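Trainee: from the sequence below, what's the structure:
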Amino acid sequence: MNDETASTPLPPLHSGGCHCGAVRFETRVDLSHVITCNCSICTAKGLLLAFTPAENFTLQQGGDRLNEYRFNRHVIGHMFCTACGTEPFARATTPDGVPMVALNVRCLDGVDIAALNPMPYDGRNS
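Mentor: As a prediction, the model looks like this:
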């Protein structure tokens, strides 16, 4: 096997942002592993989430318009736009220390939400 066939293809590139457009980002993310979480915040906000390593995420504008909210164990930084209140993404680390971004798939441009097959995740009890 040569290096070219051994490499993993990059996930597709998506752009997205908050409702008012103040926050914009680009990310590479695989949307075949979208989850719907039943924790209190995901339920209240109706979030559909996909995860990507932080190195696959670039905040293009609006860093000064973001505020962070942490609750429960304070391990996830839920980022929301101070102008429109939308949560386009959150930041956390995996148990082994890898920085990750949880993307609100509803904030990605041009994604057909009805075509996705989100898997349930029991965040309420984990």
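Trainee: all contacts plus neighbour counts: C-alpha atoms, from now on.
Mentor: Noted.
Trainee: all strands of this protein, in order?
Mentor: With strands called from DSSP state E, the chain shows them at 13-17, 24-28, 35-37, 49-53, 57-61, 66-69, 77-81, 89-93, 99-104, 119-121.
Trainee: for residue 114, grab the count of nearby residues.
Mentor: Other residues lying near residue 114 total 7 when counted by other Cα atoms under 10 Å.
Trainee: actually residue 54, not the one I wrote
Mentor: Count around residue 54 with other Cα under 10 Å applied: 17.
Trainee: distance of the nearest residue to residue 43 once chain neighbours are set aside from residue 22?
Mentor: Distances taken as Cα to Cα, 6 or more residues apart in numbering place residue 37 nearest to residue 43, at 6.9 Å, with adjacent residues excluded. Distance, residue 37 to residue 22, by Cα to Cα, to the nearest Å: 26 Å.
Trainee: one more sequence to fold, the one below, so I can look at both together:
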Amino acid sequence: MPRTHSGSCQCGAVAYEADLDLDGVIECNCSHCYRKGLALAFVSPAAFRLTSGEGSLSRHTFNTHRIEHLFCERCGVQSFARGQTPDGSPMVAINVRTLTDIEPWSWTAQRVDGRSF
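Mentor: I've put the predicted structure just below:
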């Protein structure tokens, strides 16, 4: 069942709320996710609310450019990304490690072989 969670970057300049379920968290081994240690949960844009920091975000894209990786220009933390699912639907990828209202490692992630895509 989705629940509203709060999250932020390390310095707090970027903050958000998202309605998400922690049962679908993934860890990907692609060159981006693995190096950053991202653990991701995916939501629709309607389930995501940026509460502060739009002006503090920098953007990075690579490979197919279908995902806009957004990170705080002050502390460098990627709290979320915006993009498209493989079928073209819009989505927001939440970095679960930036949720401020859960205990660390209180979720289980499924490993995904993104390196092979």
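Trainee: reformat the strands of the first structure as TSV; add distance to residue 112 of the first structure and mean neighbour count.
Mentor: Shown next, in TSV, are the strands of the first structure (distance: least, Cα to Cα, whole Å; neighbours: other Cα atoms under 10 Å):
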stretch	distance to residue 112 of the first structure	mean neighbour count
strand 13-17	13	19
strand 24-28	17	20
strand 35-37	15	20
strand 49-53	14	20
strand 57-61	21	15
strand 66-69	26	16
strand 77-81	23	21
strand 89-93	18	19
strand 99-104	13	22
strand 119-121	16	13
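Trainee: out of those, which is closest to residue 43 of the first structure?
Mentor: strand 35-37 (6.9 Å; Cα to Cα).
Trainee: now the residue nearest the centre of the first structure: closest residue in space, sequence neighbours ignored.
Mentor: The centre of the first structure sits closest to residue 103, judged by Cα atoms, centre = their mean, with a distance of 1.0 Å. Of all residues not flanking residue 103 of the first structure in the chain, residue 89 sits nearest, at 4.4 Å (Cα to Cα, 6+ apart).
Trainee: corresponding residue for that neighbour in the second structure?
Mentor: In the second structure, residue 89 of the first structure lines up with residue 80, judged by TM-score structural alignment.
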